[in-house]
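In: need the 3D shape of this:
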Amino acid sequence: MACRTTISTAVVFLAAFLLAATAFRQATAGISCGQVLSPLEPCLNYILGRGALPPQCCGGVRSLNAAAKTTPDRQTACGCLKTLAAQIPNFKPGLAAGLPGKCGVSIPYPISTTTDCTK
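Out: Okay, here's the model as predicted:
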């Protein structure tokens, strides 16, 4: 029962964050938090330590990596991931940090609540 509550809470946070991100999309035509987080939704159970890494998650990671081509896009993606990581109860930093490597993607920053997204 606690597992369902945690997952439900995380899904609510993710949905709220996606809605807020869409509302506050940057004035530039760059990537939005909605575009960052939506393809990563299949990763949620994995980064909570509640399941195996699904193929759809890696597809989302690769899709996001392809979409975030410019430095501003990568900084936006980093900020979105950092904010989401701070909001998810029972977030497993080690699982999230290892996600790109497990999916065969190299990103220039770790997925963490302490990442400096300006670099």
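In: going forward, measure contacts between C-alpha atoms and count neighbours the same way
Out: Fine.
In: which helix of this protein spans the most residues?
Out: helix 2-23 (DSSP state H).
In: tell me which strands and helices that helix is in contact with?
Out: Applying 3 or more CA pairs under 8 Å, 6 or more residues apart in numbering; DSSP states H and E, we find helix 2-23 packed against helix 33-37, helix 71-87.
In: any idea how many residues pack against the closest residue to Thr118 other than its chain neighbours?
Out: Leaving aside its sequence neighbours, Thr118 sits nearest to Gln75 (CA to CA, 6 or more residues apart in numbering; 6.3 Å). Residues lying near Gln75 (other CA atoms under 10 Å) number 18.
In: what does Ala66 give?
Out: When neighbours are defined as other CA under 10 Å, Ala66 has 10 of them.
In: next up, for comparison:
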Amino acid sequence: MVKVALLLVLFIAAVSVMLTPHAEATISCGQVISKLSPCINYVKVGGVVSPQCCLGIKTLNGQATTTPDRQMACNCIKSAAGAISGINLALASALPSKCGVNLPYKISPSIDCSKVH
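Out: Down below sits the predicted model:
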């Protein structure tokens, strides 16, 4: 009976994965914030961009390969930028290029993330 129940659970899990719409983001806002948290000090006070910050940006850029993922990342970044006081927007928008990453959108509180592809 336990084997049958286990097989049923595995079957349901496999079917749910196959039926999941591909238009949903595979990364979460928590992952985005976690990757970018080493950048907070830089976007507030400037100075030298830490290697951890650039690694987070590069990792996030590599993970956000679909339009839904990029839109999720954009919305998370936009929300976080609005919630953290003292952010220098010029430093924030220049951060990807300082780390050698070309983002398909500009980091800005006024960005329309629905237009990010």
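In: specify the local secondary structure of Ile107 of the first structure.
Out: coil (DSSP: H, G, I helix; E, B strand; the rest coil).
In: what lines up with Cys103 of the first structure in the second structure?
Out: Using TM-score structural alignment, the equivalent of Cys103 of the first structure in the second structure is Cys99.
In: how far away is its match from Leu36 of the second structure?
Out: Cys99 of the second structure is 12 Å from Leu36 of the second structure, where distance means CA to CA, to the nearest Å.
In: equivalent analysis for Gly86 of the second structure, please.
Out: Counting by CA to CA - Gly86 of the second structure and Leu36 of the second structure are separated by 16 Å.
In: neighbour count for those two, which is higher?
Out: Leu36 (21 against 13).
In: which non-adjacent residue is nearest the equivalent of that one over in the first structure?
Out: Here Leu36 of the second structure is matched to Leu40 in the first structure, going by TM-score structural alignment. Of all residues not flanking Leu40 of the first structure in the chain, Gly60 sits nearest, at 5.2 Å (CA to CA, 6+ apart).
In: tell me the secondary structure for that neighbour?
Out: Per three-state DSSP, Gly60 of the first structure ends up helix.
In: looking at it, it is touching Pro39, isn't it?
Out: Yes - between Gly60 of the first structure and Pro39 there is a contact at 4.3 Å, judged by CA atoms under 8 Å.
In: map Ala73 of the second structure across to the first structure for me.
Out: Checking TM-score structural alignment: Ala73 of the second structure goes with Ala77.
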